[in-house]
Each structure stands twice: as structure tokens, then as C-alpha cells.
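Asker: Next input, structure requested:
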Amino acid sequence: MTIGTSALAVSYVPNSSEPKESSIASENTIILNDSALIEKSEKMFPDSVKPEAIGVTLKNKKLVGQFYYGDNPFLVDSVKGPMATGPKIVFEETASGGVNSEYGVGAGDIETSFGIDINYEETVTRTYQFDPIPKNKFLTYMAYVNYSVYEFDIYSWGSYVGEGTYWIPVGIVIEHDLT
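Answerer: Next comes the predicted model:
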């Protein structure tokens, strides 16, 4: 059985601040990342960039980790057992990256000055096969977009002025429970 996201879609609202819920796999949390999207996120923003015209340098990029918006699933659904073979679900969502900074370097500044589009949209698609569901049990799951989150330092004319954060969609996080 394959279920698409049309089962029960939740209104997905993009966030203007970076995701804070740490993406850690556990018994009830599954991380489904796309290695091509992770590679793309790593190459998207150079380790150090300096546009001579405006005197701002962004450097010391480092991966903080992977996070998601724990209060904003794009899909919530429940399936009742018995199911000898658990449901196979295709999770798909289109999401944008984002950027915040202390010095006021925003996504538009980065795009204009450095030619890097932080707010581009990426469609993330992952498939997962759940375990069988026993009789009279419900499998409830919530799906979220997973992001790689990076920090960088901002210098103006050689002086440190603050730091920034940017995030790029790289996969899907699934929280599930059998009750």
C-alpha cells in the first residue's frame, strides 16, 4: 500500500527564523535525507566570500547540524491496523531555505552581492516503509522538512561585526507512534 501526502495535508507555513528542533534518529523518529541535497547545501555557500565593492566578508562557515520545525509538520495522518505489511508512504514537500544575521545581511543581500539564492525552493521526496500494524492499533505519523543549518561570521572592512545563520532543505523527518 502506498499513500501519498494527499491523505491529510497540513497547511505548511515557511518560517523566517532557522529551525530549532534537533534532527536525531530514535525509536520514534526517522531521518530520511537526500545525499544529493546535502551535497548541494554544502557547496551552495563558499567557505569565505568577499565582495570588494561593499567591504563585507562572510567567512568561517560551519555546519551546526540538522534541524526541523517541530511545530510545523507538512503532513499528519493515522492508519488503523491490522496491516500485515506496514504502509509504504511517499513523502514530498517543497520548501525554501532562509538566512538570518546580526549585521543585517539578508537573503536579498547575499543573492545580489554573492550570486547565491538562499531562498530557492527545493522539492524533497523520500519514501518510507513502516512496520506491520497489529489489529486494533493505530500508526500516527507527522512529517517535517529537515534542514542543514550553517553559521558564518560577518566582517565589515576587516572588523568582526556579527554572525549569521542559513538553512537549506535536505530531507524529511518522520515522527511516529503506534497506539
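Asker: When you work out contacts or count neighbours from here on, use the C-alpha atoms and nothing else.
Answerer: Will do.
Asker: Could I get the buried residue list for the longest helix anywhere in the chain?
Answerer: In the chain, with assignment by DSSP state H, the single longest helix is helix 35-44. With burial defined by 16 or more other C-alpha atoms under 10 Å, the residues of helix 35-44 counted as buried are 37-38, 41-42.
Asker: this one as well, want them side by side:
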Amino acid sequence: MLRGEFLLVRRGLTPDDVRKSTDALAGRALDLPELAHARTVAAYVSMGSEPGTLALLDALRARGVRVLLPVLLPDNDLDWGAYEGAESLARVRHGGGRMALLEPAGERLGPGAVTTADVVLLPGLAVDARGMRLGRGGGSYDRVLARLERAGADPALVVLLYDAEVVDRVPAEPHDLPVHAAVTPSGVRRFR
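Answerer: Okay, the predicted model is just below:
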């Protein structure tokens, strides 16, 4: 029910709202010390009314950062590919054609490629005061976070959100891991 409420608010955003937030979000994120020193960043291409990521991806790439983007697998796990600019993305339909994602069209690097990242930028619908992230419920990023933990990898975990999506509390399961920071158009909130 909570996911539905956040999605409903996002659906009410205009393209202009999303565009303004995208520019502000990219600026805030690029000021993060974690991103300033990152050699590899695992990120994602925003879809619909999610806070926009393409400006951030392009800015990271212009800095010489290796950007990895997810490729959704049939079991909802994620493979990874390198971002080589917007022209390197292909629109791929999933879920019997119900959902279209922009994914890297080049070589697949395997699900373990994310363990090389210095920073992982996570999608989400909300984050709470403990740093617990509410995702869309598909479990893809739960698998990514578990893979990082099993590998002993310790990248900075950063969720990209709108300002109103930083809330007091979201439901959390025992396996959920908190993020280190949330970036919104108006600022950065740090956890743990």
C-alpha cells in the first residue's frame, strides 16, 4: 500500500517537475565526496517519473568514471554492462512487454560486476531515518545488496529520491540493508 502511495505522487509530477529535479539531483550527487573519488559507479537509467539519472550518468562518464548499468534478467536478478553514452542504450521489453527499460546494449559483464563498484546508486521509492530503503518490491536490488555483502564489497550505497520521499519510517525485513546516503534535489541526508 505504501509503495502505491509513493507511485501515485510520482505519477502526478509533470515532465517539467522531473526535468528540474533531474538537474538539481545531478548537481547534489556530483558534490558527494564518494562520487568525486569513485573509479567505478553502478547506477541505473531512470524510467517514467523516477528522479532522472541521465544527466548524472553523463557527468560521471565525462569525469572518466566507469559507469555500470543493470540488465534485468528473467529471474529479476541483474547483470551489468558499461554505459558508453545515451546512444549505447537499447529499449528492452520485460514482463511480457508490460515494462520497457533502457539497458546497455554492449557486452554483459555478469551479475558479479557490481562488486567492483566504489559507489552503488540505488533506485527507490522512499528512505527512512535509519537509512532503510523502500524499493519497488521486485527484489532485484535486494539481490545486488546481498551479493555485495557475500563478496565482502563495501561500496557507498546511495539512493536517489525526491525530497518528500525521505520519511520517518518504512517497513523493513531482517535481510534489508541500510543505505549510507539519500540524495534529493534539495540536499543530501546521511545515515550510519
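Asker: TM between them?
Answerer: The TM-score (TM-score structural alignment, normalised by the length of the first structure) is 0.24; 75 aligned residues with a C-alpha RMSD of 5.6 Å.
Asker: Check which helices and strands the following helix or strand past the longest helix of the first structure sits against.
Answerer: Counting by DSSP states H and E, the next helix or strand C-terminal to helix 35-44 of the first structure is strand 48-49. Under the contact definition 3 or more C-alpha pairs under 8 Å, 6 or more residues apart in numbering; DSSP states H and E, strand 48-49 of the first structure sits against strand 56-68.
Asker: going on from the strand it packs on, what's the next piece of helix or strand?
Answerer: Criterion used, DSSP H and E; the element after strand 56-68 of the first structure is strand 75-80.
Asker: Give the other helices and strands that that following strand contacts.
Answerer: For strand 75-80 of the first structure, the elements it packs on are strand 138-156, judged by 3+ C-alpha pairs under 8 Å, 6+ apart.
Asker: Setting aside sequence neighbours, what's the nearest residue to Ala55 of the second structure?
Answerer: When the adjacent residues along the chain are set aside, Ala55 of the second structure lies closest to Ala26, with 6.4 Å between them (C-alpha to C-alpha, 6 or more residues apart in numbering).
Asker: Could you report the neighbour count for the one you found?
Answerer: Here the number of neighbours of Ala26 of the second structure (other C-alpha atoms under 10 Å) works out to 24.
Asker: now do the one 4 residues further on
Answerer: The local packing count at Leu30 of the second structure equals 14, with neighbours defined by other C-alpha under 10 Å.
Asker: Same question for Gly187 of the second structure.
Answerer: 14.
Asker: got a list of what it touches?
Answerer: Arg28 (C-alpha atoms under 8 Å, 6 or more residues apart in numbering).
Asker: That one and Ala181 of the second structure: what is the separation?
Answerer: For Gly187 of the second structure, the distance to Ala181 of the second structure equals 10 Å [C-alpha to C-alpha, to the nearest Å].
Asker: just Leu8 of the second structure next, same as before
Answerer: For Leu8 of the second structure, the distance to Ala181 of the second structure equals 24 Å [C-alpha to C-alpha].
Asker: any idea which helix is longest in the second structure?
Answerer: Every helix in the second structure considered (DSSP H), the longest is helix 15-30.
Asker: neighbours around Ile172 of the first structure, how many?
Answerer: Per other C-alpha under 10 Å, the neighbour tally for Ile172 of the first structure reads 24.
Asker: just checking, Val158 of the second structure is part of a strand?
Answerer: Yes: counting by DSSP: H, G, I helix; E, B strand; the rest coil, Val158 of the second structure is found in a strand.
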